[in-house]
Structure formats: structure tokens, C-alpha cells
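J.: The sequence and its predicted three-dimensional model are supplied below.
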Amino acid sequence: MGSRILIVDDEPLLVKGLKYSLEQDNYDIDIAYDGKEAFEKGKTGQYDLIILDLMLPVIDGLEVCQKIREISQVPIIMLTAKGEDINKILGLEYGADDYMTKPFNILELKARIKAILRRVNNKDTRIGDQIIQVDDFKINTLGRKVSIRNKEINLTAKEFDLLLLLTTNPGKVFTREELLEVIWGYEYFGDLRTVDVHIRRLREKIEENSSQAEYILTKWGVGYYFRNKS
């Protein structure tokens, strides 16, 4: 079988359809129907990706996402039946890698899954066990660990990829569209605000004052870039 995916949703028909469709692409599918079961399964670290519904019984999807993110960097795609932007943004703030609003196109979901897994599976195959030192940052590309002035920083997979891309291209301004395509792996499906949320979260972790950034700067009207101070 291929990559192992955990589907978490309390709608049996939706779960049945998703399971069948993804198994046709050779994914190994497991299922959880409530938040408690999802967390118990998710914390085992046996999955390559989790598809997580926002509205769940026992423990809601946001709390599950937060709990899993405290112990694992497994990619998470959040599903929500609500159209309000705040729920999508909240999902990203709690550590989700991506989100989709129900009803969704299964082909679009598959495209996002493939993009995420391709990025995760291909990470570091070109660079090997390499330590990159940039200003105050020490980046271990194999262990995917980052420290600032010898203090380790806990980053999500997307945050790490953003930091690695920006620090290895100092001074280069990336548009949100470029970052979405390079980091998320798809060009047309994404919401540009996804990039803004991840940049904001990354700044909160690496900057002394995220409102007055020293490392990741904004080129207004264009995009983001890393300023090499040395």
C-alpha cells in the first residue's frame, strides 16, 4: 500500500466515499469518527497525513489539531462545512497545513494530498545531512530542526519550509503566489491568506518583536523576503 492517511469525520457517508476514492489511488486509509479517537490514533505517529473535520463530537477538530501539533508534525488538512473565513484562519493558526470547505471536489483534495506528500517525501533528498548557518539561525535540513542563538525553535512543516526557502535566498522577494506554489505545491487551488497566516506564525516564533520584524520582512504590494543582517 501507499501512504497511510487518517480520515477524521463524523459523517459516515462522506467517510465511506473518501475512503473508497483514496483507496483507488493506493492510499492506506484509517478512520476515526470523533475527536478523542482521532487524537488517540494521531499521536501514534503512524500516519503520513491526516484529513481532519472541524466539527467533531467529544473533542472538536481545532483542539485535536492543536494537541497533535504539540507532539507531531504530520501534515493536517482541515475540513470545514462553514464558509466563514475565521474558521479557516483558525485552523491554520492551530497548526493545520491546509484547509478545504465542504462540499469540495475530490480531485482537488487529491491534488492537495499529492502535493503535500510529494513535498514531505522529497524533503532533503538533494541536500542530505546539511547544517546551514545564516545570521542567528542554525538549520538542520535532515533533522528539520531550527535553532536561534542555540535555542531550538519548534516549527511546523510548512513554517520550516518557508524559513528554509527564505533564508537560502536572502534578499529575494517572493510573492505570495510564488510561495503558495513552491511551498504548498499547487498553483491554483490555494488561498493567498494561507501564506500570510504562516508568515505571521513564523515571525511570532523567530522574531523578538513580531510587529517589528528583523528577519522576515514585507515588501509592500509584492511579497516577503529574508534580510541577511551579516
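T.: Sure thing, it's come through. Residues are numbered from 1 along each chain as shown.
J.: use CA for all of it now, contacts and neighbours both
T.: Noted.
J.: show me where this protein has strands.
T.: Ranges of strands in the chain, per DSSP state E, are 4-8, 28-32, 49-53, 76-80, 98-101, 131-134, 137-140, 145-148, 151-153, 174-175, 216-219, 223-226.
J.: list the buried ones in the last one?
T.: Think strand 223-226. Using 16 or more other Cα atoms under 10 Å as the test for burial, strand 223-226 gives 223, 224, 225, 226.
J.: which residues of the chain fall in helices?
T.: In the chain, the helices defined using DSSP state H lie at 12-23, 35-42, 61-69, 85-93, 106-122, 157-167, 176-179, 193-206.
J.: Now mean neighbour count and distance to residue 216 too, for these, in CSV please.
T.: Shown next, in CSV, are these (neighbours: other Cα atoms under 10 Å; distance: least, Cα to Cα, whole Å):
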stretch, mean neighbour count, distance to residue 216
helix 12-23, 14, 38
helix 35-42, 20, 32
helix 61-69, 22, 23
helix 85-93, 17, 18
helix 106-122, 16, 22
helix 157-167, 21, 8
helix 176-179, 18, 13
helix 193-206, 19, 7
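J.: okay, pairing it with this:
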Amino acid sequence: MTRVLVVEDDPQLVRALVINLQARHYGVDAAPDGATGLRLAAARAPDVILLDLGLPDMDGVDAIRSLRRWSTVPILVLSARQASGEKVAALEAGADDYVTKPFSMNELLARLRAAVRRAANDPSLPEPEVIETDEFSINLSAKRVVRQGQDVRLTPTEWHLLEILVSNPGRLVTRKHLLEEVWGFSQTGKTNYLRVYMAQLRRKLEADPSHPRYLITEPGMGYRFEG
């Protein structure tokens, strides 16, 4: 049974989460504050954590940092904070995903399942060298992209950007991380670099670049590859 730890101080939301999770055969523990959540995380070894940022005894980002000192458990943030800076801080502290309140229960459960699936992959196994989609295939070792039977010519920068995204399937990669990895800087004023190169990748890979299926923008935060 997959175990979920809910760290949230809103009793009504906790009750709704517990009911919905238990109805889908998850085991659920709940903590009303950060200190209790950290203790339960150590004692109960959950498979995934749902964590509010606005905890009564500590900031949720600090709780994430504490967890990441010893655990790789997937952490999904639940928060009413909508500023992009808050989201980026949580993701860079080690959160795996960020869901803004109010949220659809179906969306939350889908993201929870995706986080559990990613964590279930054995990290000792080699990463797949070839990534297949309905539109194109990417051979990471050969640095080759094929679409509809034809090689797609990518610039070194386009390839580096694509390689980072496809190596983190389903995970949000922040703008700051991409700027640091690809260009070596993180100034927010340089986000136009990302927009330009993502637009170029979409023109080369997506069937409808204006409505991308694979290279997804998370407004104010970063990008995600959905295989």
C-alpha cells in the first residue's frame, strides 16, 4: 500500500484529502505542523508527502530543506501562495511539484500518482538511451533526434536544453536551473533566451508549436517535458 503523509494545518482540507486518498486505497498519516510532519516522515517512511507552505510552526520551505538532508521522498507542495518566487523557492529547496490552492482533487491525485511512479523507478538502472514519443525519438547517447523518419538538426544549445528536460520527464525544471546549466547564469532578465530557444525547439519537434504537447511551459516557473 502506498503511504501518503499530509502536512497541513487546515482540518477541513486534511479531512477531504484523507477521505479521497483512503477511498483510493492509500494509507494516510496527517500532521498539523512541520515538527510533527518531520517526526512522522522519519517514523512512518511515507512514499510521498503533501506539504503546505503556510505551517503554524515553520515555513514549509524550511521543512523541505530539513527533509532533503536525509530523504529523497517525493514532496508535493500545496499552497495558496501564487507568487512565482515562492514556487521557485520551494522547488529549489527540493520539492518535486507545486499545486496552487484551490486545486482540483483529480489533478492533485494525478500529480501524486506521477510522483510515486517516478520515485518507483530504480535509480540503479541506467537511464533509457532512446526516448520515444508519437512525434519524434531522441537518442541521448548518439545525440540524435528523428521526427517522421527524418533527422532533426539541433544547435548545441537546443540539444543541451532538450537533454535536460527529457532527462527529467514529468518534472518541472525551473528557469533558474536551465539558465545556469545551459548558459551559466541565472539572471531573471535573461529569460528571453529560454523563450527563444524553447520556441525554436517547438517549431522543430511539435506538431502544433502554438499548442505544445511535449515541451510544456509552467508560467512564471519553468518548463516540463511530458513524454
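T.: Sure, I can see it. Computed from a prediction, not measured in an experiment: that's the story for all the values here.
J.: From the buried residues of strand 223-226 of the first structure, pick the one nearest residue 95 of the first structure.
T.: Distance to residue 95 of the first structure across the buried residues of strand 223-226 of the first structure (Cα to Cα) is lowest for residue 224, with 20.7 Å.
J.: For burial, what's the neighbour tally of the closest residue to that closest one other than its chain neighbours?
T.: Once flanking residues are discounted, residue 224 of the first structure sits nearest to residue 218: 4.6 Å by Cα to Cα, 6 or more residues apart in numbering. Residue 218 of the first structure: 16 surrounding residues under other Cα atoms under 10 Å.
J.: Need the helices of the first structure in JSON lines (columns: distance to residue 143 of the first structure).
T.: JSON lines is the format used below for these (distance: least, Cα to Cα, whole Å):
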{"stretch": "helix 12-23", "distance to residue 143 of the first structure": "30"}
{"stretch": "helix 35-42", "distance to residue 143 of the first structure": "21"}
{"stretch": "helix 61-69", "distance to residue 143 of the first structure": "17"}
{"stretch": "helix 85-93", "distance to residue 143 of the first structure": "23"}
{"stretch": "helix 106-122", "distance to residue 143 of the first structure": "13"}
{"stretch": "helix 157-167", "distance to residue 143 of the first structure": "11"}
{"stretch": "helix 176-179", "distance to residue 143 of the first structure": "22"}
{"stretch": "helix 193-206", "distance to residue 143 of the first structure": "18"}
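J.: still on that earlier bit, using JSON lines, please lay out the strands of the first structure together with distance to residue 17 of the first structure.
T.: Below are those laid out as JSON lines (distance: least, Cα to Cα, whole Å):
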{"stretch": "strand 4-8", "distance to residue 17 of the first structure": "11"}
{"stretch": "strand 28-32", "distance to residue 17 of the first structure": "12"}
{"stretch": "strand 49-53", "distance to residue 17 of the first structure": "13"}
{"stretch": "strand 76-80", "distance to residue 17 of the first structure": "15"}
{"stretch": "strand 98-101", "distance to residue 17 of the first structure": "16"}
{"stretch": "strand 131-134", "distance to residue 17 of the first structure": "44"}
{"stretch": "strand 137-140", "distance to residue 17 of the first structure": "40"}
{"stretch": "strand 145-148", "distance to residue 17 of the first structure": "37"}
{"stretch": "strand 151-153", "distance to residue 17 of the first structure": "39"}
{"stretch": "strand 174-175", "distance to residue 17 of the first structure": "37"}
{"stretch": "strand 216-219", "distance to residue 17 of the first structure": "42"}
{"stretch": "strand 223-226", "distance to residue 17 of the first structure": "39"}
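J.: which one of the ones you listed lies closest to residue 185 of the first structure?
T.: Short answer: strand 98-101, nearest of these by Cα to Cα, at 11.4 Å.
J.: so the closest one corresponds to what in the second structure?
T.: Aligning strand 98-101 of the first structure against the second structure (TM-score structural alignment) gives residues 97-100.
J.: swap in stretch 147-154 of the first structure?
T.: Matched against the second structure by TM-score structural alignment, stretch 147-154 of the first structure finds no partner residues.
J.: Repeat that for stretch 80-87 of the first structure.
T.: So stretch 80-87 of the first structure sits over residues 79-86 in the second structure, by TM-score structural alignment.
J.: Can you give me the end-to-end span of the matching stretch?
T.: 9 Å (Cα to Cα, to the nearest Å).
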